[in-house]
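Asks: sequence unavailable; structure follows:
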């Protein structure tokens, strides 16, 4: 969604200062323009959502992939300003425009959901509806869209919890390719951020053990191991961030699974970046994850 400046805003002066008359013509026209612009952008937001979600609900994977790419491009555009983020959040209060439920009902649907339970369609007049399975590319895109929704709209994490998101993602983590596993870790971080319910699910499903198993295995792709290190750093320093439930035992779990030396390094390194700008923070995260990996290889 890339917006063009409407022609009818040309020549409109900015909103009058507090010292100006509140009912001046310029102020009235400016308010009208702002209102019309907001309404126009909201219509574009809802149109983009309806169009993308229609494809994501399709029976064929290539159509779902097209819809997911459209939604991902849309979310990146939304993230450019607070005003469009607010409009997106407003749209997510409408059930038919909610993105997260559609992701779990289609692209992130469990494979067992596709099992044919009976043969009634053979003896009836209605044909069996066949839906093509999700490809790796589709799963990866769906996880990126899920991540974006949760970062832009915190209530999306609540919707994700209602669809057992942690269980679905923990099933994806050990079964998909390296690319999908890395995206899965990013999505896990996003849906657990400030969400106690999702954090409790992660702990109940032994999520730390799954990640620790990947990072310990030297046969695993190095980039994925680094991604696991980044995940643990974010989990300790930002997702959890406090020594109380639901992840009160996370430090002890990491110490038990990775050893005292690596656990101490993870805890110390997780405190990085509080005064850094986003780009420096990301660089610091990569460097610290590399150090964690090196400590494990030497252990």
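Replies: That came in fine, so what should we check first? The model shown is predicted, which means the values in this text are computed figures rather than measured ones.
Asks: every contact and neighbour count from this point should use C-alpha atoms.
Replies: Will do.
Asks: and residue 124, how close does it get to residue 83?
Replies: 52 Å (CA to CA, to the nearest Å).
Asks: and what of residue 250?
Replies: Where residue 83 is concerned, residue 250 sits at a distance of 37 Å (CA to CA).
Asks: residue 194 too?
Replies: 22 Å.
Asks: packing partners of the host helix or strand of residue 36?
Replies: Here residue 36, judged by DSSP states H and E, is contained in helix 25-56. With contacts taken as 3 or more CA pairs under 8 Å, 6 or more residues apart in numbering; DSSP states H and E, helix 25-56 sits against helix 61-78, helix 82-91, helix 99-105.
Asks: so which of those gets nearest residue 224?
Replies: Of all these, helix 61-78 sits nearest to residue 224, with 22.7 Å by CA to CA.
Asks: give the buried residues for that closest one.
Replies: Across helix 61-78, burial judged by 16 or more other CA atoms under 10 Å covers 61-65, 67-72, 74-75, 78.
Asks: please apply the same query to stretch 264-276.
Replies: The neighbour-count check on stretch 264-276 (16+ other CA under 10 Å) flags 264-267, 269-270, 272-273 as buried.
Asks: closest to residue 189 among those residues?
Replies: For residue 189, the nearest member of these is residue 270. The distance, counting by CA to CA, is 14.0 Å.
Asks: ok, structure two:
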């Protein structure tokens, strides 16, 4: 083995074959790789900074005393969630941000907008003329409540830990409590939020069952005086819940089938269990169309 070095390069000769090693070329390659890593790291830091800035701005407004300011904050948060959902590189950054208490979205929603009626303070003359007047906060409008539920839905779909945070505030129970006080459009948002809470969360599912959620939604679906759009949305909710929660892994148990049969009748229950498996092989657009068709079939079965 003979080796000769010239000007930073080396030549090795082995059995008549010669290979030239240029150490400067290897150094440039290492420097190029390091530079690329630095660029990627800088880009991630920049994206994370933008995510946190958007969160802080939206959360600041979402905790305001006036409803119009909270609406502005919720719209900022909803816009951020749309951006995160459309860019997979932002999803881990958003999930990491939700491990930081001051950046968590779900607690702000339940502390400021999605409040159970009993949690709202009663204002009396003593509060107004007393030495320590109560801090007055404008009540949430239906529009604000709907926005908050859309933000909640987005958080839960993107970040699984948001469902656990909602459980700390009895999120399922709160949503069920305010469902009846909302208009038709807001009720649709409420049902979507409920579904995002109970999917893949056994604790929230137990709270849904303990709070009589299934019975309440079935009752609303069967009420012919309820708006048609709301009844249809309730049927869609039940089909999605049966397919994604109860029938996700194993076939429905005898108890689950019996409970549903008692609520809607055996024929309609059989239809719902079969229809809940709709469109498992369809693309999202076709799945939504199939869901609406099956929901209408459920309503028709109730009326026969």
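Replies: Received it, and whenever you're ready, just let me know what you need. Just so we're clear, the structure is a prediction, and the values are computed from it rather than from any experiment.
Asks: for residue 124 and residue 83 of the first structure, indicate the residue with more neighbours.
Replies: Higher neighbour count among residue 124 of the first structure and residue 83: residue 83, with 14 against 9, using other CA atoms under 10 Å.
Asks: relative to residue 163 of the second structure, how far out is the equivalent of that one over in the second structure?
Replies: Residue 83 of the first structure maps onto residue 89 in the second structure when the alignment is built from TM-score structural alignment. Plainly put, residue 89 of the second structure is 22 Å away from residue 163 of the second structure if you go by CA to CA.
Asks: same question for residue 218 of the second structure.
Replies: The gap separating residue 218 of the second structure from residue 163 of the second structure is 24 Å, by CA to CA.
Asks: and residue 239 of the second structure, by the same measure?
Replies: Distance, residue 239 of the second structure to residue 163 of the second structure, using CA to CA: 21 Å.
Asks: past the host helix or strand of residue 145 of the second structure, which element shows up next along the chain?
Replies: According to DSSP H and E, residue 145 of the second structure maps onto helix 142-158. Under the assignment DSSP H and E, the closest C-terminal helix or strand after helix 142-158 of the second structure is helix 161-168.
Asks: so that next one aligns onto which residues of the first structure?
Replies: Under TM-score structural alignment, helix 161-168 of the second structure corresponds to residues 155-162 of the first structure.
Asks: ok, average deviation of the matching stretch from the second structure?
Replies: Compared with the second structure after fitting, stretch 155-162 of the first structure deviates on average by 0.4 Å (mean CA distance after the TM-score superposition for the first structure).
Asks: mind listing what's buried in that stretch?
Replies: Buried-residue list, stretch 155-162 of the first structure, by 16+ other CA under 10 Å: 155-161.
Asks: roughly how far does residue 197 of the second structure sit from residue 109 of the second structure?
Replies: Using CA to CA, residue 197 of the second structure is found at 14 Å from residue 109 of the second structure.
Asks: for residue 88 of the second structure, that is, sorry about that
Replies: 24 Å.
Asks: of the two, which one has the most company?
Replies: Between residue 88 of the second structure and residue 109, residue 109 has the larger neighbour count (other CA under 10 Å), namely 24 against 10.
Asks: host element of the aligned residue in the first structure for residue 240 of the second structure?
Replies: For residue 240 of the second structure, the aligned position in the first structure is residue 234, judged by TM-score structural alignment. Here residue 234 of the first structure sits within helix 222-234, counting by DSSP H and E.
Asks: I'd like the next helix or strand past that helix.
Replies: helix 250-258.
Asks: how long is stretch 137-144 of the second structure end to end?
Replies: 14 Å.
Asks: and residue 157 of the second structure, how many residues sit next to it?
Replies: 18.
Asks: please disregard the earlier target; I meant residue 112 of the first structure.
Replies: Neighbour count for residue 112 of the first structure, taken as other CA under 10 Å: 7.
Asks: cool, and the one 4 residues further on?
Replies: Other residues within reach of residue 116 of the first structure by the criterion other CA under 10 Å amount to 10.
Asks: ok, it to residue 163 of the first structure distance?
Replies: Residue 116 of the first structure is 22 Å from residue 163 of the first structure, by CA to CA.
Asks: what do we get in the second structure for residue 33 of the first structure?
Replies: In the second structure, residue 33 of the first structure lines up with residue 39, judged by TM-score structural alignment.
Asks: what's that match in contact with, if anything?
Replies: By CA atoms under 8 Å, 6 or more residues apart in numbering, the contact set of residue 39 of the second structure is empty.
Asks: again, only this time at 10 Å
Replies: By CA atoms under 10 Å, 6 or more residues apart in numbering, the contact set of residue 39 of the second structure is 33, 45.
Asks: rewinding a little: quick one: which of the helices and strands packed on helix 25-56 of the first structure is nearest residue 280 of the first structure?
Replies: helix 61-78 (20.9 Å).
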